[in-house]
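Visitor: I need the structure of the sequence given here:
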Amino acid sequence: MVPRGFRRFSSRRSSGRRQGNAYEDDGISLNSQFGKKTLNRMNAHLAAFEDKQRGGPREPSAREVKRWEKIMAKKSERTLTPEYLAQPIFRPNSAALLHFGDKSMVDYEDKVPVGVFPGAIHVVSTAEEELQHRAALESMRVVGIDCETKPSLFRNYASSPIALVQLASHDTALLYRVRWIDPNLTFPGLQHVLANKDTIKVGHGCAFDFKSLRECRVASHVVNTVDTLPVATKIGCLKPNLRALGMIWQHLQISKAMQTSNWEAPLLTNDQVEYAATDAWLARQVMLGLMQFAPSRPYLTAVHYTDSRQGDDNLMGSSNDEIVAQLLEVAQLEQHRL
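Guide: Below you'll find the predicted structure:
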């Protein structure tokens, strides 16, 4: 029973509805004190997030490293099981099967030597350091390119920016720490190579990397890029990862243990440096091997990441036939060097 002079809460609420009270009168509009405080808190959180994105690299905790190593160890174990190794690596009736025969990874694992980049490796962190290698950059005709980012376990960012850009010719590798000193630092030599139509850029599964180079403002234009992955897939390779392609086309294998290491560490280890150079170089060598296999050539497609509205002929890139001819010329020249 409700005492005289009082009404139930629901009755008061209903009365408010009947009187047509607007929400603006409840003190929760953006112009109210409560609304202003809420907006200020949201702005503070957004500012903190943006500061975190712009902030420098951090070291992963021991717990993070241990967890990540455990995950990668399990992944590596799966690729070494007898069932996995016995799977065919060429599609039935494909050009690759007709050329190599019925093969599996058993025919390559533990039978192919480990390969590493055979030339000089230079880590570049500033434009002044890059200037020392400008002559080598300008002489490069075919370069392997790869990009490394902080692994997802170590991220401070919604999307990790590029931490390392690797360029490798037959005898020189340059590893650019593009955001270590200053995220806004530019490297004129690197930009020249990426935009130069006389230099072919080879990657493996590289579309995301080349787009990221522009999004991260490492370079405005990237022309004459070619990708080993679609070429290998179309001629019949069922396991077209770079490690497998290296064993098939160059008769050497590489370790991927460093792939998920922290590329924003204060100091890169010797293993990281060697892996980064070898990874970029191997993509280059695989493409040269693919182009010497005639059925591969029709599947090569050059992609140019640039703003076509600028109308600069130097940014339009070469045709597929021109790139195939240049790759064959370089492959034959390097064979004579051996």
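Visitor: When you work out contacts or count neighbours from here on, use the C-alpha atoms and nothing else.
Guide: Fine.
Visitor: For Phe154, see how far away His160 is.
Guide: If you look again at residue 160, you'll see it is Ser, not His. 9 Å (CA to CA, to the nearest Å).
Visitor: between these two, who's got more neighbours?
Guide: Phe154 (22 against 16; other CA atoms under 10 Å).
Visitor: Tell me, how many residues neighbour Ala294?
Guide: 9.
Visitor: Okay, strands next: where are they in this protein?
Guide: Along the chain, counting by DSSP state E, strands occupy 120-124, 142-149, 162-168, 172-176, 200-203, 222-227, 303-305.
Visitor: so which of those comes closest to Lys36?
Guide: Nearest to Lys36 among the strands of the chain is strand 162-168; the distance by CA to CA comes to 37.7 Å.
Visitor: Would you mark the buried spots in that closest one?
Guide: Using 16 or more other CA atoms under 10 Å as the test for burial, strand 162-168 gives 162-168.
Visitor: run this one through as well so I can compare:
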Amino acid sequence: MQSLTPNYNPQPSLDKDDINALPLITQEIPVELLTSANQARQALRHIANEPLLGFDTETRPAFRKGQSYLPSLIQLATRDCAYIFQISRYPIPAELLEILASPHHCKSGAGLSYDIRQLQQMRRFKPDNFTELGDIATQLGLRQTGLRSLCALIFGQRLSKGAQCSDWSRHHLTQVQIQYAATDAWVSRELYVAMEAMLRRINQHSS
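Guide: Sure thing, here's the model as predicted:
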């Protein structure tokens, strides 16, 4: 599928109104929704061959003080497909933990430390080769490092947050939820590719 086109000279920040005025990212991401451990293991055989993966999780929102939930979804995205592991329905497969702990698979995303801590409450694993997009953004001189802001700065498009506070623990996700979850992971990979290319350009010009 077609990649997003980056702006190699982004502004360091945009205000909220400017971001809201941008067009929405409208790519229909091909998705595999993995509702059982067997489906997950089959998908992981394909994912195991991918060196770069976009990563994200989704968690049921808590609206009461002191209330909290663990992640319901893990999303991994390749260039052409997003895989949604519905871990509210089955234990995290050992094969998925192997990828999260693998030095041979780069996992890129935003707000990674929190996501990883939450997953470690569900299954023990030692994370390896995770790349925080906010760290790359800081190296590029960008002052905003959240996923939505980075999409606006780098791609000039707006990431929808309409499903962010929906119930991710439900067994039957809506199509809006599925595309939202898929897009977050896919965009995380797209941003990594774009920003790493920007860093290389800067380093070439300075050498």
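Visitor: Need the TM-score from the superposition.
Guide: Here the TM-score for the pair of chains, by TM-score structural alignment, normalised by the length of the second structure, is 0.81; 195 aligned residues with a CA RMSD of 2.8 Å.
Visitor: Now list whatever residues contact both of Ser160 and Phe154 of the first structure.
Guide: Common contacts of Ser160 of the first structure and Phe154 (CA atoms under 8 Å, 6 or more residues apart in numbering): none found.
Visitor: Contacts only, for the residue nearest in space to the middle of the second structure.
Guide: In the second structure, the residue lying closest to the centroid (CA atoms, centre = their mean) is Ala185, at 3.0 Å. Residues near Ala185 of the second structure by CA under 8 Å, 6+ apart: 54-56, 75-77, 82, 109.
Visitor: so what corresponds to Asn129 of the second structure in the first structure?
Guide: In the first structure, Asn129 of the second structure lines up with Asn224, judged by TM-score structural alignment.
Visitor: relative to strand 52-59, how tilted is the lengthiest helix in the second structure?
Guide: Longest among the helix segments of the second structure by residue count, using DSSP state H, is helix 175-206. Using axes from the mean of the first three to the mean of the last three CA atoms, to 10 degrees, the inter-axis angle of helix 175-206 of the second structure relative to strand 52-59 is 140 degrees.
Visitor: Quick one: neighbours of Tyr8 of the second structure, just the number.
Guide: Count around Tyr8 of the second structure with other CA under 10 Å applied: 16.
Visitor: With adjacent residues omitted, what lies nearest to it?
Guide: Met198 (6.2 Å; CA to CA, 6 or more residues apart in numbering).
Visitor: Just give me the match in the first structure for the one you found.
Guide: Using TM-score structural alignment, Met198 of the second structure pairs with Phe293 in the first structure.
Visitor: any idea how far that match lies from Ile235 of the first structure?
Guide: Relative to Ile235 of the first structure, and taking CA to CA, Phe293 of the first structure is found at 10 Å.
Visitor: Between the two, which is the more surrounded one?
Guide: Between Phe293 of the first structure and Ile235, counting by other CA under 10 Å, Ile235 is the more crowded of the two (22 against 15).
Visitor: and the residue mapped onto the more buried one from the second structure, what does it touch?
Guide: Aligned by TM-score structural alignment, Ile235 of the first structure pairs with Leu140 of the second structure. Going by CA under 8 Å, 6+ apart, Leu140 of the second structure touches 195, 198-199.
Visitor: just Pro113 of the first structure next, same as before
Guide: Pro113 of the first structure sits in contact with 251-253, where contact means CA under 8 Å, 6+ apart.
Visitor: same thing but 6 Å
Guide: Contacts for Pro113 of the first structure (CA atoms under 6 Å, 6 or more residues apart in numbering) come out as Leu252.
Visitor: What does it correspond to in the second structure?
Guide: Aligned partner of Pro113 of the first structure by TM-score structural alignment: Pro23.
Visitor: I'd like the distance between its match and Gln42 of the second structure.
Guide: 36 Å.
Visitor: Ok, Ser88 of the second structure next?
Guide: On the measure of CA to CA, Ser88 of the second structure and Gln42 of the second structure end up 18 Å apart.
Visitor: Of the two, give the one with the bigger neighbour count.
Guide: Ser88 (19 against 11).
Visitor: Residue in the first structure paired with that one?
Guide: By TM-score structural alignment, Ser88 of the second structure lines up with Arg179.
Visitor: Same check on Asp184 of the second structure?
Guide: Match for Asp184 of the second structure (TM-score structural alignment): Asp279.
Visitor: cool, and Ser36 of the second structure?
Guide: Per TM-score structural alignment, Ser36 of the second structure is aligned with Thr126.
Visitor: ok, its match - how many residues close by?
Guide: 18.
Visitor: Same question for the one 10 residues further on.
Guide: A count of neighbours around Ala136 of the first structure, defined by other CA under 10 Å, yields 15.
Visitor: Which residue in the second structure aligns with it?
Guide: So Ala136 of the first structure corresponds to His46, using TM-score structural alignment.
Visitor: Could you pull up the residues touching its match?
Guide: By CA under 6 Å, 6+ apart, His46 of the second structure has no neighbours at all.
Visitor: Let me know the distance separating it from Ile87 of the second structure.
Guide: 19 Å.
Visitor: do the same with Ser188 of the second structure
Guide: In terms of CA to CA, Ser188 of the second structure sits 20 Å off from Ile87 of the second structure.
Visitor: And for Arg143 of the second structure?
Guide: Using CA to CA, which is the criterion applied here, Arg143 of the second structure is 34 Å from Ile87 of the second structure.
Visitor: among the contacts of Ala185 of the second structure, which recur in the first structure?
Guide: With both residues aligned by TM-score structural alignment, their matches' CA atoms under 8 Å, the contacts of the contacts of Ala185 of the second structure that the first structure also has are 54-56, 75-77, 109.
Visitor: just those now: which is nearest Leu173 of the second structure?
Guide: Gln75 (13.9 Å).
Visitor: which residue packs closest to that closest one, ignoring adjacent ones?
Guide: Ile84 (4.6 Å).
Visitor: Show the contacting residues for that neighbour.
Guide: 33-34, 74-75.
Visitor: picking that back up, now, among the kept ones among the contacts of Ala185 of the second structure, which is nearest to Asp18 of the second structure?
Guide: Among these, and counting by CA to CA, the member closest to Asp18 of the second structure is Gly109, at 23.3 Å.
Visitor: Aligned against the first structure, show me the partner of the closest one.
Guide: In the first structure, Gly109 of the second structure lands on Gly203 (TM-score structural alignment).
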